[in-house]
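Peer 1: can't give you the sequence, but here's the structure:
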């Protein structure tokens, strides 16, 4: 059965961090439908004043943040002592788990283009040790398609394996299609699948979807993605439905109000970090 559009969400312009202009596509109001993806922020600017303020040091617990910077750069620093820069096609994968502090700096570049996802952690894994991993271009397979290419950011595609998520399975593809080209992706019918049109409009199934739109797909074993008469770049994201309670407060996402209150109390008391910081 072919997957079709179940819901679509176009983002709205907002600011976050120290004054970063971005488009927030998924958030509190889309949690249930897009489970386990909690948030999707899109960045697309040729004006460094839109983003160089960055995201100063802040806490997270209960989630994983996955940043894909297709153009431009992002420098990460955290309370575990990690400091790393990704850019021009690379991925930053941070497991907040029991608690981490991190900052993200966005140096000036010709263009900043990418997205950040928040992937929920299952209740049993909410308090796992925090960790950071970057997926460099040398680790990302580029698979040639007829009239396009697929960049395997994470997961598996037709037997080719990329970075494998530790807590929830995640297939994450960056698909580039030439004008009027198409691709049919086979999908596990039990998976929760969404697509985001990063650059250009695209046909998902038979529906024309505008640029910077997230679409949740119905269940099925395949989906067809087709470019218009212009180049198209879409992100395909497939994972496992959690169907667990979500209690969300700012940078922290837990399963109960008590867990959320405990996290904020620990922040006030200075006991939030359960792993020794290096500075």
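Peer 2: Structure's in. What do you need? Everything numeric here is computed off the predicted structure, so don't read it as measured data.
Peer 1: alpha carbons only for contacts and neighbour counts from here, please
Peer 2: OK.
Peer 1: residues near residue 25, how many?
Peer 2: 21 (other C-alpha atoms under 10 Å).
Peer 1: what's the closest non-adjacent residue to it?
Peer 2: Counting by C-alpha to C-alpha, 6 or more residues apart in numbering, residue 25 lies nearest to residue 11, which is 3.8 Å off, once chain neighbours are set aside.
Peer 1: ok, residue 23 to residue 40 distance?
Peer 2: To residue 40, residue 23 is 9 Å away according to C-alpha to C-alpha, to the nearest Å.
Peer 1: now the helices for the stretch 151-279 of the chain?
Peer 2: 257-269 (DSSP state H, counting those that start in this stretch).
Peer 1: wait, isn't residue 99 in contact with residue 63?
Peer 2: No. Using C-alpha atoms under 8 Å, residue 99 is not in contact with residue 63; the gap is 9.3 Å.
Peer 1: quick one: contacts for the residue nearest to residue 199 when sequence neighbours are not counted?
Peer 2: Closest residue to residue 199 apart from its sequence neighbours, by C-alpha to C-alpha, 6+ apart: residue 233 at 4.9 Å. By C-alpha atoms under 8 Å, 6 or more residues apart in numbering, the residues touching residue 233 are 174-177, 197-200.
Peer 1: now with 7 Å, please.
Peer 2: 175-177, 197-200 (C-alpha atoms under 7 Å, 6 or more residues apart in numbering).
Peer 1: included below, for side-by-side comparison, is a second structure:
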């Protein structure tokens, strides 16, 4: 297997109303990573946010790291997701929603868009929220892994994705086996890590393709997000809030 590992740093940009995001992709030189369309590490302060706006053609997960976000949509859903919790919306044939800060400080998290294959683009829109305590946590000798999407998690997607948060202690080591054909990335939130031979700092990621496993080591300890998925093998046409 001719495996490949590369590293990329997120780029700061403005989104919504006054929101600064660290965007891993899409950016010039890195449009997407099939089946993943967008990766934003956001920080939403009071007075900023994402008022009502439309989407279609994909699913999105918002995972909260700190603070909280309030979600409303044209399906009648109104909810607040807090630190360690997640929400998933399926835009499908179309949804209008808003995401506004729920806390008085910075409200930070990761938003991930996952493409829907052509046969599911017209699926009905839907929403799901999962609180922090419902996610399974696996402890190992030098850290722990929290499964956001995958075995044991109640959060459901229409694509085959494994998504988790990892903490490694000083001297920590973790290796994840990739199902055949999967692509993926490890995004560093805090600390420093070696990921499949790439030296990664906070705000950067290691991308892997055609590998059987992804390996993470940290001398001083780190916090990271691990995201793996099976490509749909279809072109991704993103224009603004739509993925056709």
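Peer 2: Happy to help now that I have it. Every value quoted in this text rests on a predicted model; they were computed, and no experiment measured them.
Peer 1: returning to that earlier point: so how many other residues sit close to the residue nearest to residue 25 of the first structure?
Peer 2: By other C-alpha under 10 Å, 19 other residues sit near residue 11 of the first structure.
Peer 1: and residue 30 of the second structure, by the same measure?
Peer 2: Count around residue 30 of the second structure with other C-alpha under 10 Å applied: 10.
Peer 1: same question, the one 10 residues further on
Peer 2: Residue crowding around residue 40 of the second structure was assessed by other C-alpha under 10 Å; the count is 23.
Peer 1: element containing it, please.
Peer 2: Using DSSP states H and E, the element containing residue 40 of the second structure is strand 36-44.
Peer 1: and the next helix or strand past that strand?
Peer 2: Trace forward from strand 36-44 of the second structure with DSSP H and E and the next one is strand 50-55.
Peer 1: residues in the first structure aligned with that following strand?
Peer 2: The alignment of strand 50-55 of the second structure onto the first structure (TM-score structural alignment) covers residues 55-60.
Peer 1: on average, how far is that stretch from the matching bit in the second structure?
Peer 2: If you overlay the two and look at stretch 55-60 of the first structure, the average distance to its match in the second structure is 0.2 Å (mean C-alpha distance after the TM-score superposition for the first structure).
Peer 1: need the single longest strand in the second structure, by residues.
Peer 2: Counting residues, the longest strand in the second structure under DSSP state E turns out to be strand 183-195.
Peer 1: now that one: how far from the chain's centre is it?
Peer 2: Relative to its chain's centre, strand 183-195 of the second structure lies at 13 Å (C-alpha atoms, centre = their mean, to the nearest Å).
Peer 1: equivalent analysis for stretch 225-239 of the first structure, please.
Peer 2: Computed by C-alpha atoms, centre = their mean, the separation of stretch 225-239 of the first structure from the middle of its chain amounts to 16 Å.
Peer 1: endpoints of it, how far apart?
Peer 2: Terminal residues of stretch 225-239 of the first structure are spaced 18 Å apart (C-alpha to C-alpha).
Peer 1: the residue nearest to residue 199 of the first structure -> the second structure?
Peer 2: Under TM-score structural alignment, residue 233 of the first structure pairs with residue 223 in the second structure.
Peer 1: what do you get for residue 88 of the first structure?
Peer 2: Under the alignment (TM-score structural alignment), residue 88 of the first structure maps onto residue 83.
Peer 1: how deep is its match tucked in, by neighbour count?
Peer 2: Look at residue 83 of the second structure: counted by other C-alpha under 10 Å, it has 17 neighbours.
Peer 1: wait, it sits on residue 69?
Peer 2: No. When contacts are counted by C-alpha atoms under 7 Å, residue 83 of the second structure is not listed as touching residue 69 (9.0 Å).
Peer 1: alright, I will stop here.
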